[in-house]
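Asker: Just to be clear, the model below is a prediction. Sequence and coordinates:
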Amino acid sequence: MSSSVPSRRDCANAIRALSMDAVQKANSGHPGAPMGMADIAQVLWTDFLSHSPVNPGWVNRDRFVMSNGHGSMLVYSLLHLSGYDVSIDDIRNFRQLHSKTPGHPEFGYTPGVETTTGPLG
């Protein structure tokens, strides 16, 4: 049995699919930014940023801040796909009260979210 590493395109498409599905299920949200930024965000996240899913508070990590917070599903998808404590159930609960995946990233709710952002950054 062979296992293969997903291609960049596959990873970007997974970000798009997670974002579309979460916004559709919540019947609320903004899928445009995550869908349009999936390719570049995946490359940046995978090839250039230093971070640690097992230690989100690692002092030497790079910080990824999504200033247009309404594109939050991009961040949540990246966190989920790279092994942070953001489960598929957390993605399914996007924009729900007390969820780990609120409509705009909020510091302290989601491991890996660096700062609270909103619709105007």
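Answerer: Ah, there it is.

Asker: going forward, measure contacts between C-alpha atoms and count neighbours the same way
Answerer: Will do.

Asker: where along this structure do the helices fall?
Answerer: 8-26, 32-43, 72-81, 88-92 (DSSP state H).

Asker: Would you mind finding the most buried of those?
Answerer: Comparing the helices of the chain by mean neighbour count (mean count of other CA atoms under 10 Å), helix 72-81 ranks first with a mean of 25.

Asker: quick one: that one to helix 32-43, angle?
Answerer: 40 degrees (axes from the mean of the first three to the mean of the last three CA atoms, to 10 degrees).

Asker: between helix 72-81 and helix 8-26, how many degrees?
Answerer: 120 degrees.

Asker: for helix 72-81, packing partners?
Answerer: helix 8-26, helix 32-43, helix 88-92 (3 or more CA pairs under 8 Å, 6 or more residues apart in numbering; DSSP states H and E).

Asker: Put this next to the first one:
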Amino acid sequence: RRGGRGARTAARATAVSAEVDTECVNAIRFLAVDAVNKANSGHPGAPMGQAPIGYVLFAEEMSFNPGDPDWANRDRFVLSTGHGCMLQYSLLHLAGYSSVSMDDIKQFRQWGSKTPGHPENFETAGIEVTTGPLGMGISNAVGLAAAEAHLAAVYNKPDMPLVDHYTYCIMGDGCMQEGISHESC
């Protein structure tokens, strides 16, 4: 996690940390591929390609608390490419969210599971917004960021930043081809 708000420093890579990072990224990829394979349905490409980005965000950049997924000042993560949601489920599971267990991952895309084929915020704690149609997540992320800016303007005082979270969004090329993404940006 961040070494303190505002102090964005890059960790020095060592042979050991690089190896651990690679193993973590591969764990995300294999969880995604295995779940899609077991369900005989889903999209493994996005989680495989986006795993390094997701790993860096969750392991080194974002501020969150798996024990309190509704913590008001948590960073927000939006996966606009909702069809690649096994990335998000894998990240939540590996980050320690109890809302996505290994059994939940094994039930990916099964009727009534907490891991449906597109992330649903009312179904799984840790999912900020429901995404499905391409571009929708970008618009949601813009709205979350605008709300954060408004809250910061209202509640932050000099030397007392109560609201200082960030919104991160992973999007794909298809998201950028939809009008909804252009309208919000």
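Answerer: Ah, there it is. Remember, it's a predicted structure, so these values are computed and weren't measured experimentally.

Asker: Need the TM-score between these chains.
Answerer: Once superposed, chain against chain, the TM-score is 0.93 (TM-score structural alignment, normalised by the length of structure 1); 118 aligned residues with a CA RMSD of 1.5 Å.

Asker: that older thread, tabulate the helices and strands packed on helix 72-81 of structure 1 (TSV), appending distance to P56 of structure 1.
Answerer: Putting the helices and strands packed on helix 72-81 of structure 1 into TSV (distance: least, CA to CA, whole Å) gives the following:
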stretch	distance to P56 of structure 1
helix 8-26	20
helix 32-43	18
helix 88-92	17
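
Asker: between those, which one is nearest to D62 of structure 1?
Answerer: helix 32-43 (13.8 Å; CA to CA).

Asker: What's the average distance for that closest one when superposed on structure 2?
Answerer: Compared with structure 2 after fitting, helix 32-43 of structure 1 has a mean deviation of 0.6 Å; criterion: mean CA distance after the TM-score superposition for structure 1.

Asker: That helix maps to which residues in structure 2?
Answerer: Mapping helix 32-43 of structure 1 onto structure 2 (TM-score structural alignment) gives residues 45-56.

Asker: Can you tell me how far the nearest residue to G29 of structure 1 once chain neighbours are set aside is from G71 of structure 1?
Answerer: Of all residues beyond its chain neighbours, the one nearest G29 of structure 1 is V23 (5.2 Å), with distances taken as CA to CA, 6 or more residues apart in numbering. From V23 of structure 1 across to G71 of structure 1, the span is 10 Å (CA to CA, to the nearest Å).

Asker: between those two, what contacts are shared?
Answerer: Common neighbours of V23 of structure 1 and G71 are listed as H30, P31 (criterion: CA atoms under 8 Å, 6 or more residues apart in numbering).

Asker: And P66 of structure 2, what's its match in structure 1?
Answerer: Using TM-score structural alignment, P66 of structure 2 sits opposite P53 in structure 1.
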